[in-house]
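Chemist: Got a predicted structure plus its sequence, pasted below:
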Amino acid sequence: MNTDNTGNTGTENTESSRDELLAEAVALRTRGEAEKARERLVALADRYPGDAVIAYQTAWTHDALGLEAEAVAYYETALAGADLPDADRRGALVGLGSTFRILGRYEQAVVTLRGGLAEFPDDGALRTFLAMALFNTGQHDEAMRILLELLSSTSEDPGVLAYRSAISHYAKDLREVVQGP
């Protein structure tokens, strides 16, 4: 085993370097320097091709730059990895589903977002983006149901709170009509 003059193995140095380079690239994106971040992340993704966290950050940065088509492969790599933390996995599922939708790949968006909800059933972002994708596929009733359920269960708006039970009821079937006398 090789060690450097600090007593660390090469693997430890590589991991430390990876973490530092990743943190620097994410900081660049956070500061609004997304193109610089993208260049660094692409280089890191090439250097660590199976790294799910790097792939996720690279996809996110491509999306931030409006490069959705280029983001897809990075999102897919991220989601295929076993080492993606849950928060990042959620973000990658939302990101990929949203990216498919914006690219006009509506059915893939629906499949991705439904899969995300199977893993994270209470995630409001996944439900919202699924509703948008369902709208794009002509599934308007389900899209409205999802949004109304989300609205009634999460809103703190006084008007929504006052009508929460009615909104929840109508979310089940917007076409319900009560026949008069």
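Modeler: Everything's here; your move.

Chemist: only C-alpha atoms for contact and neighbour calcs from this point on.
Modeler: Will do.

Chemist: mind listing what's buried in the longest helix seen in the chain?
Modeler: Across the chain, the longest stretch assigned as helix under DSSP state H is helix 10-30. Across helix 10-30, burial judged by 16 or more other C-alpha atoms under 10 Å covers 18, 22, 25-26, 28-29.

Chemist: Confirm that Q179 sits in a helix.
Modeler: No - Q179 is assigned coil when assessed by DSSP: H, G, I helix; E, B strand; the rest coil, not a helix.

Chemist: That one - how many residues pack around it?
Modeler: Neighbourhood size, Q179 [other C-alpha atoms under 10 Å]: 5.

Chemist: Included below, for side-by-side comparison, is a second structure:
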Amino acid sequence: MNGPNRDERLVEAIRVRAAGQHQLAREQLVALAGEFPDDVEVAFHTAWAHDLLGLEAAAVPFYERALSQEGLSPEDRQGALLGLGSTYRVLGRYESAVATLRRGVDEFPDHAGLRTFLAMALYNTGEHRESTGLLLHLLATTSQDPTITDYRQALDRYADHLDETTD
């Protein structure tokens, strides 16, 4: 094959995307995905390029392909799970969003972004208690605001007992 190889072309498309040339990056990545349809890394970056352009529905099959087999780095896998879950949510596919984001939280329990997007999807499915509890736990564990950190233990406890009162 003449010209740059797969790795060089992928690096170039990622560079173009990072430079803000989202449409050009999408074109490069779609071409690369056509040549390497089983490449999960190419699929992930192709999905991401679609998302940046607001082409969520077109991103879904690339995210699904990226997650269909092993091969993504942990960082890219986190991004693919968050991207697919968030995309499902934006498209109104709330149950799929929750399932995908739960899978992400199960695999990466310390990833605050996955837990935040899961909370939003739970809200969309009417799971308000779980959604609020998840957000309270995140706030308690990640905030550096002294007006929050002073109440960290209470917030953590209340997050699991939102409906309880004392008599």
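Modeler: Great, that's in hand. Computed from a prediction, not measured in an experiment: that's the story for all the values here.

Chemist: picking that back up, now tabulate the buried residues of helix 10-30 of structure 1 in CSV and tack on distance to E35 of structure 1.
Modeler: Shown next, in CSV, are the buried residues of helix 10-30 of structure 1 (distance: C-alpha to C-alpha, whole Å):
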residue, distance to E35 of structure 1
R18, 19
L22, 14
A25, 10
V26, 11
L28, 9
R29, 8
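
Chemist: ok, longest helix in structure 2?
Modeler: Across structure 2, the helix with the greatest residue count (assigned by DSSP H) is helix 74-90.

Chemist: Find me the equivalent region of that one in structure 1.
Modeler: Aligned by TM-score structural alignment, helix 74-90 of structure 2 falls on residues 86-102 of structure 1.

Chemist: How about stretch 12-27 of structure 2?
Modeler: Against structure 1, stretch 12-27 of structure 2 falls on residues 24-39 (TM-score structural alignment).

Chemist: Contacts for the matching stretch, please.
Modeler: 40-41, 57-58, 61-62, 64-65 (C-alpha atoms under 8 Å, 6 or more residues apart in numbering).

Chemist: Buried members of those into PyMOL, please.
Modeler: A single PyMOL command is used to select the members of those judged buried by 16+ other C-alpha under 10 Å:
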select buried, resi 40+41+57+58+61+62+64
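
Chemist: Show me the contacts of stretch 24-39 of structure 1 that map onto helices.
Modeler: 40-41, 57-58, 61-62, 64.

Chemist: Can you tell me which of these is nearest N136 of structure 1?
Modeler: Nearest to N136 of structure 1 among those is A64, at 22.3 Å by C-alpha to C-alpha.

Chemist: Map that closest one across to structure 2 for me.
Modeler: The equivalent of A64 of structure 1 in structure 2 is L52 (alignment by TM-score structural alignment).

Chemist: can you check D157 of structure 1 too?
Modeler: So, by TM-score structural alignment, D157 of structure 1 is matched to D145.

Chemist: ditto for L174 of structure 1
Modeler: With TM-score structural alignment as the criterion, L174 of structure 1 lines up with L162 in structure 2.
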